[in-house]
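*Asks:* sequence plus predicted model, see below.
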Amino acid sequence: MDELFDPRRAAGGAVRRAVLGNAHVDRAAAGTTPFTRDFQDLVTGHAWHDIWGRPGLDRRSRSLVTLTALVALGHHEELAMHVRAARANGLSDDEIAEVLLQTAIYCGVPAANSAFRIAQRVLRELDGES
């Protein structure tokens, strides 16, 4: 559905842009094909409107939870994206490191080791952009 005619998708798209940035969302939109369109609609409507748009947790808290889940499940590409989002949502590098230290205990040292490597790369890239 077109965002202009679907207020739920439009609201989810606004949250997605606020958390992930315009460049990421524009790339995702540009890469959308007829095959992936329904998936993009699902992500925008459910993840970004129905979950990230809920008032029960602020975006900083949602970033903390998301980082942990991505480390636990080994979703490295998504982890890199959400390290960027965590920074945009106000988490400091020290807070991100604390989350990753916590994952070492509950998700395993190898998972945290990979996460630290990915986060360090992303944070250096972000510092280079500023």
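*Replies:* Great, that's in hand.
*Asks:* okay, CA-based contacts and neighbour counts for the rest of this
*Replies:* Noted.
*Asks:* next, name the residue at the spatial heart of the protein.
*Replies:* residue 82 (3.3 Å; Cα atoms, centre = their mean).
*Asks:* which non-adjacent residue is nearest it?
*Replies:* residue 67 (6.6 Å; Cα to Cα, 6 or more residues apart in numbering).
*Asks:* correct me if wrong: the one you found contacts residue 80.
*Replies:* No. The pair formed by residue 67 and residue 80 falls short of the contact definition of Cα atoms under 8 Å, at 9.2 Å.
*Asks:* what's residue 25 in contact with, if anything?
*Replies:* Counting by Cα atoms under 8 Å, 6 or more residues apart in numbering, residue 25 makes contact with 16-17.
*Asks:* which parts of whatever helix or strand it lives in are buried?
*Replies:* In this structure, residue 25 sits in helix 22-30 according to DSSP states H and E. By neighbour count on 16 or more other Cα atoms under 10 Å, the buried set for helix 22-30 is residue 25.
*Asks:* another structure for you, compare them:
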Amino acid sequence: MAVRREVLGAEHVDRANAGKDEFTTDFQDLITQYAWGTIWTRPGLPRTMRSAITLTALIAHGHLEEFAMHVRAALRNGLDRDEIKEIVLQSAIYCGVPSANSAFKVAQGVFREIDAAA
């Protein structure tokens, strides 16, 4: 849970936990245990690399809501906006231009929200 909070932010994790019910509790527990407790804590890759891989996978599969969340996480993990731009550009070649186009729009919106809150 500590890594999940560090990467996604306490506000997001608190919101996810507040939304748990009898139907979703097992899924939230699975995510916390395996994604955040097993994969994100492995020593083999730095968090910046894990973020880059995650962003690319989300672009490839069209999971744009999750992509927005992980753009914020990537910034928290130490990637900057230029690096995120390069990840999306690289993804345009391997995941498709329409997918990258959508990802650019989502990232741009995330950056605007962050700038407006600052």
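*Replies:* Happy to help now that I have it. What you see is a predicted model, and the numbers here were worked out from it, not measured in a lab.
*Asks:* quick check: TM-score for this pair?
*Replies:* For this chain pair, the superposition-based TM-score is 0.98 by TM-score structural alignment, normalised by the length of the second structure; 118 aligned residues with a Cα RMSD of 0.6 Å.
*Asks:* so the helix holding residue 25 of the first structure aligns onto which residues of the second structure?
*Replies:* The aligned range for helix 22-30 of the first structure in the second structure is 10-18, by TM-score structural alignment.
*Asks:* what helix or strand is the residue lying farthest from the centre of the second structure on?
*Replies:* Distance from the C-alpha centroid of the second structure, by Cα atoms, centre = their mean, peaks at residue 22 (25.6 Å). Of the helices and strands defined by DSSP H and E, none includes residue 22 of the second structure.
*Asks:* ok, residue 84 of the first structure next?
*Replies:* In this structure, residue 84 of the first structure is located in helix 76-88 according to DSSP H and E.
*Asks:* how many neighbours does residue 82 of the second structure have?
*Replies:* Neighbours of residue 82 of the second structure under the rule other Cα atoms under 10 Å: 9.
*Asks:* return the residue of the first structure aligned against it.
*Replies:* Alignment note: residue 82 of the second structure maps to residue 94 in the first structure; criterion TM-score structural alignment.
*Asks:* what separation is there between residue 116 of the second structure and residue 108 of the second structure?
*Replies:* As judged by Cα to Cα, to the nearest Å, residue 116 of the second structure and residue 108 of the second structure stand 12 Å apart.
*Asks:* of the two, who's got more company?
*Replies:* Using other Cα under 10 Å as the criterion, residue 116 of the second structure and residue 108 rank with residue 108 on top: 16 against 8.
*Asks:* tell me which helix or strand the aligned partner of that one in the first structure sits in.
*Replies:* Taking TM-score structural alignment, residue 108 of the second structure has residue 120 as its aligned residue in the first structure. Taking DSSP H and E as the definition, one finds residue 120 of the first structure inside helix 109-129.
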